[in-house]
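J.: Test case, fold it:
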Amino acid sequence: MEDFQFRPSFVQLSALSSFNGEVRLPGSKSITNRVFLIAALAKGAIRLHNLLKSDDTRYMGEALQKLGIKIEFSEDFSEAVVEGNGGPFTVPGKSEIFLGNAGTAMRSLTAALTLGAGEFYLRGEERMSERPIRDLVDALRMLGADIEYEETEGYPPVCIKANGLNGGDVEVRGNISSQYLTALLICAPYCKKPLHIHVVGELISAPYIELTLDVMKAFGVDVRHEGLTDFYVPQGIYVSPSEYSVEGDASSASYPLAAAAIAKGKVRVLGVGSKSCQGDVAFAEVLRKMGATVTIGPDWIECDGTQGELHAVDLNLNDIPDAAMTVAVLALFADGPMTIDGIASWRVKETDRISAMSAELRKVGAEVRESNDSITITPPVKLQPATIETYNDHRMAMCFSLVALGGVPIKIMDPACVNKTYPHFFEDFNRLSK
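T.: Predicted coordinates:
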C-alpha cells in the first residue's frame, strides 16, 4: 500500500469569498476500517468498493496483511478483494504491529486479536500512547484475555497473548469512547459462548455504534440490543457477501457544506444522503438550525447559504463529535455567542481538541470559554489573519481552512495531516473556492 511521504510544512490560503459547486466525498473511514476487519474475520471472499485511501485505512490494511490476510487492491486503492480468514487470527511467534494514530484500528484490533492464538505487540505514534484504552482492556480481561501494558498503565502500547475470549457477561463504560464498545461487538461472535455487553453510564457517539451494528448485519450477524444499553451477541461467524460498497464519509461532508453556508454559496456533496447509516449526516440539521437551506436526496446533500445570516444556537453534539468541530468554526460567522456541549470525547482524540480548538479560535479573534465537555465561542467583530497549528490532527486543518472564506488569509501548518481521512481535501477546497 502506498505511503504518504510528502509533508509540506504549511499551505497558505488567500482571503476567499465564494464557494460553489459539486464534490464527491471520499469513502468513510469508519466504515472502511470496520469492513476491513470484519471481512478479514469472515468466511469467504468479498470485493469492496469506494474504499478510503488514507493513513488510518492504510494502517488497518497493512496490519491485516501482516496477520496473513490476502488483500488485493486496485491500482487506485478504490477497490479491494479480501480473502477472509474464516475465523480468528492465528499467528506463530510474536507479531509487532504499528498503527500510527488510528484509534479505531488500535481499539478494534486489541479486541479481535485476543480471539485467536499468538503474541501480538500493538503500538502507535507518540499521541497514541496518550489515548486511553483501559476500559476496553479491563472488559477484555474480565472475559479471560491476557493483555499487558508495555509502558504506561491504561494506554498503548499493549501486548496480547491470545487464547480466546470466554463470552458471558461484561460491562464497559460508554462515556469515554464508543470505540471500546465497537471493539467488543466486532469480536463478540467468536467468543466461546454468547456475549452480553452492558454499557455503564451515558453512551457517547451512539450513531457510531449503530454503524457498527449495520456492518455486522451485512456480514450475517444480527445483534439484539435494548436502548443501546444492553447488547446480546450470538455465537456465530461472519459470512462475506460477494460485494460491499462503502458510503462517502459523512464527517468529511461537513466541510464543503459549512463552506457554502459561510460564503453564501451553493454546494452539493455526493456519496451520503437520506439512506446513509452514518450519524454525521445530522450535521445537515445543524446547518438548518443556524439558518442555511439544506436539501437531502438519497445519496447527496445540498447546502444553499444564499438566504441570509447564520444564527447562533446552543447545541448538544454528543452524537456527532467529529462534525461538532466544524460547528465550532461556523460559530465564528454566527450572529452571537454559541455553546457546544457534549464534547468531552474531544479530550482523548488525535489531540486534546477542546484545548486546541480554543487556542486557534482565539488566534482569529474569537473569545472562547471552555469546560471539560463544552466550548462557548463569541465571534469577533472582525476576523484576524492567523497561522493555525494543527497538532497532527486532520480535523483541525480542515476546519480552520474554512476561516479563509471570511475574507482573511490563513496559513495552515502541516497540511498533510489531512491524509488521515481526506487526502485530497485541499484540492477539492481550492477548486470549489474559485
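J.: C-alpha only now, for contacts and for neighbours.
T.: OK.
J.: Quick check, central residue of the protein?
T.: residue 30 (5.3 Å; Cα atoms, centre = their mean).
J.: residue contacts, it?
T.: residue 104 (Cα atoms under 8 Å, 6 or more residues apart in numbering).
J.: Please give the element, helix or strand, for it.
T.: Element membership of residue 30 [criterion: DSSP states H and E] is helix 29-41.
J.: what about that helix, distance to the chain center?
T.: Offset of helix 29-41 from its chain centre (Cα atoms, centre = their mean, to the nearest Å): 13 Å.
J.: Over to stretch 210-223?
T.: Worked out by Cα atoms, centre = their mean, stretch 210-223 lies 18 Å from the chain centre.
J.: can you list the residues that contact it?
T.: 31, 34-35, 38-39, 42, 182, 185-186, 189, 231-234, 236-241, 277-279.
J.: Now, the residues you listed that are in helices?
T.: 31, 34-35, 38-39, 182, 185-186 (DSSP state H).
J.: How much space separates residue 383 from residue 14?
T.: 14 Å (Cα to Cα, to the nearest Å).
J.: surely residue 163 meets residue 117?
T.: Yes: counting by Cα atoms under 8 Å, residue 117 is a contact partner of residue 163 at 5.4 Å.
J.: Which SSE is immediately downstream of the helix holding residue 30?
T.: Following helix 29-41 in sequence, per DSSP H and E, is strand 45-49.
J.: Run a quick check on residue 158 versus residue 149, I expect a contact.
T.: Yes: with contacts counted by Cα under 8 Å, residue 158 reaches residue 149, the gap being 4.6 Å.
J.: For the comparison step, fold the sequence that follows:
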Amino acid sequence: MDILLNVLADKKINEKITISGSKSESNRLLILQKLFPEISIENLSDSDDSVHMQHALSTKNELVDIGHAGTAMRFLTSYFAVNKGRETVLTGSERMQNRPIEILVNALKDLGAEISYEAKEGYPPIRIKGAKIIKDKVQINGNVSSQYISSLLLIASKLENGLEIELIGKITSIPYINMTLSLLTQLGIENKFEANFIKVYPKTATQKQAVVVESDWSSASYFYSIISLSEIGSEIQLTAYKKESLQGDSCLAEIYKHFGVLTTFGENFITLKKVKESNKETLEIDLKNAPDIAQTITVTCFAENIACNLTGLHTLKIKETDRLVALNDELTKLGASISVTNESLHLESSNKINKNIAIKTYNDHRMAMAFAPLALRVPIKVLNAEVVTKSYQKFWDDMKQIGINITDYQR
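T.: Predicted coordinates:
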C-alpha cells in the first residue's frame, strides 16, 4: 500500500486519541504470563509483534515463525530454552534472519541451554532443545541490545537457583532493563540491580492479579512531532499514560520542550500543547536510553529547520533496517544535509523541503510513522505504508482524525 499525505487546509488541532498498550510492556508480560498463569493482562498491545508473540506462545508446532518481531525473537529464545522437553525451531522474516542473536545464544549456552544454528552461524533460524538449567551466573556485555538482557531476566525466576547477570562494560538502554525489573517486582519476584550486577531470585508462583499495560510512548512520539509542527494553541490528548512511566521513551515530554510542546499529565492521560515557537538552537541529545525515538526527533528537526546532533544510536544498526542509513538516504532525498556514523547522526539546519518525495520504509514501521508528520509542511508519499501495523494498527486512521488527508498513490 503506497499513499500520498497532505494537509488540505491549515487548522488548529484539538483531538483526543487512544493508543493501545506498550508493545515493550506487553511482550514482557506475555512471557511472564506463560510462566505465571496466575496473572491477567489488560490494555494489551494490538501490534503485529504482540500478535506474533501470542501465537508463538500458544502453538505446539515445532517451527515457530515470528515474522519481523525482533522482541519476540529475543524473548522466545530464552523462553523455549527453559521449556524442558520441547524442541523448537525459531525463525522469522528474511530481515530477521540477518539480525544477530549470537550474544544471547552464547549467554544461554553458558548457562547450559541447548541451541544450534540451522543456517548462518550467529543468526536465526535457531534450533532450541528445552532443558533444565541449573547454573545461576552468566556474563553479557552491557552495551548490547537491552532485549538480550531482558530476555534472560524474564526467565530467571523460573530457574532452580534464580540468576545473577554480570554486565560487562558500559550499560546502555537502562530504562528497558528497569522496565523488566519493575514488572518482576510488580509480580512479587525479588530482584536487585547494583552496579553491574543484576540478581533475580527463584519464584515458583505469584499471586493472582491483573496487570494494566501503559500505552506506548514510542507511539506518542509521532503526535509530539505533529504538535511541534502545528499552530500555537494546537493540542492532542493521548490515553492511557502515567507520569511515573516504566518506558524510557517517556523522556519525550522533556525533549519536546525544545520544540515548544508542553506536556500536562492528567488522570491516565497526557495533553500535548504547542505553547511557543521551537527553539532554533542546535539540539544535542544522547539517546542511548531511548534510541527508538531518534527517527521522529530527526524528522521534527528537519521540518523545523533545526540542526541536531544525536548520539547513543549504535543499536539502530540492527533494527528492522539499518535505521541510520535509512534516515540518511530518505532525508537526503528531501533536501537535508545529513551525515551518520555507526552510532550518531548529524543534521544541519535547512529551510528547504522537497515536495512529493516517495519515502521508502524498508519494512520498518518507524520509518513510515516518523515521516508522516512532514505532511504538515509538504505533500509526501509513503511506500508500503502498511508496515505501521507492526506496532500501531490504527496509525493511519488516527492521522486522518487529526486532519491529514490520505489518498492512494500509484507508482
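J.: re the thing from before, please identify which of residue 158 and residue 149 of the first structure sits among more neighbours.
T.: residue 158 (22 against 18; other Cα atoms under 10 Å).
J.: Give the equivalent position in the second structure for the more buried one.
T.: Under the alignment (TM-score structural alignment), residue 158 of the first structure pairs with residue 126 of the second structure.
J.: which ones are touching the residue nearest to its match when sequence neighbours are not counted?
T.: Nearest residue to residue 126 of the second structure, sequence neighbours excluded (Cα to Cα, 6 or more residues apart in numbering): residue 117, at 4.5 Å. Applying Cα under 8 Å, 6+ apart to residue 117 of the second structure gives the contacts 123-127.
J.: and the residues you listed, which of them are in strands?
T.: 126-127 (DSSP state E).
J.: What segments of the first structure are helices?
T.: Using DSSP H, helices in the first structure cover 29-41, 55-66, 103-112, 134-142, 178-187, 206-218, 250-263, 283-290, 321-330, 353-363, 394-401, 425-432.
J.: Can you say which of the ones you listed is nearest to residue 81 of the first structure?
T.: For the helices of the first structure, distance to residue 81 of the first structure was read as Cα to Cα. The smallest value, 9.6 Å, belongs to helix 29-41.
J.: Give me the angle between that closest one and helix 55-66.
T.: 10 degrees (axes from the mean of the first three to the mean of the last three Cα atoms, to 10 degrees).
J.: what about helix 29-41 of the first structure, how far off from the second structure?
T.: Following superposition, helix 29-41 of the first structure is found to deviate from the second structure by 0.8 Å on average (mean Cα distance after the TM-score superposition for the first structure).
J.: Could you tell me where that helix falls in the second structure?
T.: Counting by TM-score structural alignment, helix 29-41 of the first structure corresponds to 23-35 in the second structure.
J.: ok, and which of the helices of the first structure has the densest surroundings?
T.: Comparing these by mean neighbour count (mean count of other Cα atoms under 10 Å), helix 250-263 ranks first with a mean of 27.
J.: Average separation of it from the aligned part of the second structure, please.
T.: Mean for helix 250-263 of the first structure is 0.9 Å (mean Cα distance after the TM-score superposition for the first structure).
J.: In the second structure, what range does that helix match?
T.: With TM-score structural alignment as the criterion, helix 250-263 of the first structure aligns to 217-230.
J.: Chain neighbours aside, what residue packs nearest to residue 357 of the first structure?
T.: Using Cα to Cα, 6+ apart, the closest residue to residue 357 of the first structure is residue 396 (7.4 Å).
J.: What lines up with the one you found in the second structure?
T.: By TM-score structural alignment, residue 396 of the first structure lines up with residue 367.
J.: follow-up on the earlier one: right, and the helices of the first structure - which one's nearest residue 347 of the first structure?
T.: So among the helices of the first structure, helix 353-363 is nearest, using Cα to Cα, at 5.7 Å.
J.: With the second structure overlaid, report how far the closest one is off on average.
T.: Averaged out, helix 353-363 of the first structure is 0.7 Å away (mean Cα distance after the TM-score superposition for the first structure).
J.: related to what we said a few turns ago, redo the helices of the first structure as a markdown table? Include distance to residue 375 of the first structure.
T.: Converted to a markdown table, those look like this (distance: least, Cα to Cα, whole Å):
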| stretch | distance to residue 375 of the first structure |
| --- | --- |
| helix 29-41 | 25 |
| helix 55-66 | 28 |
| helix 103-112 | 23 |
| helix 134-142 | 26 |
| helix 178-187 | 21 |
| helix 206-218 | 21 |
| helix 250-263 | 19 |
| helix 283-290 | 16 |
| helix 321-330 | 8 |
| helix 353-363 | 7 |
| helix 394-401 | 15 |
| helix 425-432 | 26 |
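J.: for those, which one sits closest to residue 21 of the first structure?
T.: Between these, helix 425-432 lies closest to residue 21 of the first structure; by Cα to Cα that is 5.8 Å.
J.: how about that closest one, aligned to which bit of the second structure?
T.: Residue span in the second structure matched to helix 425-432 of the first structure, by TM-score structural alignment: 395-402.
J.: what's the spacing between the matching stretch and its chain's center?
T.: With Cα atoms, centre = their mean, you get 20 Å for stretch 395-402 of the second structure.
J.: neighbouring contacts of it?
T.: By Cα under 8 Å, 6+ apart, the list of residues contacting stretch 395-402 of the second structure from outside reads 13-15, 17, 369, 388-389, 406.
J.: any idea which of those has the most stuff around it?
T.: Going by other Cα under 10 Å, residue 369 tops those with 25 neighbours.
J.: shouldn't that one be in contact with residue 221?
T.: No: assessed by Cα under 8 Å, residue 369 of the second structure is found out of contact with residue 221, at 9.3 Å.
J.: Could you tell me which residues touch both of these two?
T.: Common neighbours of residue 369 of the second structure and residue 221 (Cα under 8 Å, 6+ apart) are residue 296.
J.: who touches the aligned residue in the second structure for residue 356 of the first structure in this structure?
T.: In the second structure, residue 356 of the first structure lines up with residue 326, judged by TM-score structural alignment. By Cα under 8 Å, 6+ apart, the residues touching residue 326 of the second structure are residue 362.
J.: how close does residue 326 of the second structure sit to residue 404 of the second structure?
T.: In terms of Cα to Cα, residue 326 of the second structure sits 24 Å off from residue 404 of the second structure.
J.: The first structure: which residue goes with residue 182 of the second structure?
T.: Using TM-score structural alignment, residue 182 of the second structure sits opposite residue 214 in the first structure.
J.: Quick check: that match vs residue 196 of the first structure, distance?
T.: Distance from residue 214 of the first structure to residue 196 of the first structure, by Cα to Cα: 18 Å.
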